[in-house]
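Chemist: The sequence and its predicted three-dimensional model are supplied below.
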Amino acid sequence: MRLYETNYAKLVRLMPKRDEVGQVCRYDIQGQEYALVVRESTRYTTLLDIAQLGKGQAPDYLRANLTVRLYHDARVAEVCTTQQISRLKPRYDYPNPRMHQRNEKHQVNAFLSDWLAHCLRRGVTASDSVYKSSLN
């Protein structure tokens, strides 16, 4: 559970200033452009799309593309979908038809944690006055 709590704390610092549907924050981190888009916002939850932009830089299957739900009452964030996985199960039997790892959901949330830490190390914070920051 600690992973989900730290992801929440990191994401809150990077989110758009207003938690309204359609709000976008764009970041340029060492030549890689990312966008955080608020897709759904309710009193207790927010659904964010996190996407690596920039056509032609990498094949689609290598670009980060996550949907993350933030639970404000519990202060946790979890990845709901990623790449071609439309719903992440807590645990998978192995082997399985799609060859997901047993702990696929944990691995994806750990990736999100590493990515958020990278963003924060590079000086990107929600307090920046501009939506796009160049951090080269």
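Modeler: Received it, and whenever you're ready, just let me know what you need.

Chemist: alpha carbons only for contacts and neighbour counts from here, please
Modeler: Fine.

Chemist: in this structure, which residue is closest to the centre?
Modeler: I50 (4.7 Å; C-alpha atoms, centre = their mean).

Chemist: and R121, how many neighbours?
Modeler: 10 (other C-alpha atoms under 10 Å).

Chemist: likewise L14?
Modeler: L14: 20 neighbours (other C-alpha under 10 Å).

Chemist: what's the answer for K105, then?
Modeler: 22.

Chemist: Let me know the helix or strand that the residue nearest to the centre of the chain is in.
Modeler: strand 45-52 (DSSP states H and E).

Chemist: The following helix or strand past that strand vs strand 45-52, what angle?
Modeler: Going down the chain from strand 45-52, the next helix or strand is strand 65-71, by DSSP H and E. Orientation check (axes from the mean of the first three to the mean of the last three C-alpha atoms, to 10 degrees): strand 65-71 against strand 45-52 gives 160 degrees.

Chemist: let's bring in a second model and compare:
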Amino acid sequence: MALITPINTSLCLEQLCASNFQKLLQLIPDLAAIKNAAVGVAPRHANLHLTVIDHSPYTLTVELNHCFSQHLDGLLAPALRIRIYMDAQLAEVLSDNDRASVARTFPDASQSREIMHYKWRLNYFLQKWLDHCLGKNYRFTS
């Protein structure tokens, strides 16, 4: 996970989520129109799979992962579950295949500093992964 911890984690986390929203739209221009699933391809790289988990008027919850096999039952990683706030233009990681959701990890809401740092690390990873995917020129089709 991220080695960088900002001084003002709350402000930086909001900016990071806004940046991740923009990067997701660059990577998947028709994101709001995808109903069930889409696949991103790039020459000589593992396919990216996007699965819509939940769709409401203002939010979209998706799972994004690489498929390291010819079959969908192959290794899917990092399996990031992302909530996308279309109206606020933010994308927030809820969990990934190695780390549980914030609510399961921190059942006591009074641990706000730890919760903020946990969210920061999840979303910082998404930023770096999206940069990698954009650099490899993935293209999505629904």
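Modeler: Received the coordinates, thanks. Because the structure is predicted, anything quoted here is derived from the model rather than measured.

Chemist: thinking again about what came up before, Provide the aligned range in structure 2 for the strand holding I50 of structure 1.
Modeler: Aligning strand 45-52 of structure 1 against structure 2 (TM-score structural alignment) gives residues 59-66.

Chemist: That stretch: average distance to aligned residues in structure 1?
Modeler: Once fitted to structure 1, stretch 59-66 of structure 2 is off its aligned match by 0.9 Å on average (mean C-alpha distance after the TM-score superposition for structure 1).

Chemist: coming back round to it: give me the contact list for the strand holding I50 of structure 1.
Modeler: With C-alpha atoms under 8 Å, 6 or more residues apart in numbering as the test, strand 45-52 of structure 1 has contacts from 19, 32-41, 63-73.

Chemist: What's the local residue count around S56 of structure 2?
Modeler: 9.

Chemist: Now do it against D87 of structure 2, distance only.
Modeler: 11 Å (C-alpha to C-alpha, to the nearest Å).

Chemist: And R44 of structure 2, by the same measure?
Modeler: R44 of structure 2 is 35 Å from D87 of structure 2, by C-alpha to C-alpha.

Chemist: any idea what R18 of structure 1 is structurally, helix, strand or coil?
Modeler: Assigned with DSSP: H, G, I helix; E, B strand; the rest coil, R18 of structure 1 falls in the coil class.

Chemist: For it, the count of nearby residues, please.
Modeler: 10.

Chemist: re the thing from before, give me the distance between the residue nearest to the centre of structure 1 and R91 of structure 1.
Modeler: From I50 of structure 1 to R91 of structure 1 the distance is 23 Å (C-alpha to C-alpha).
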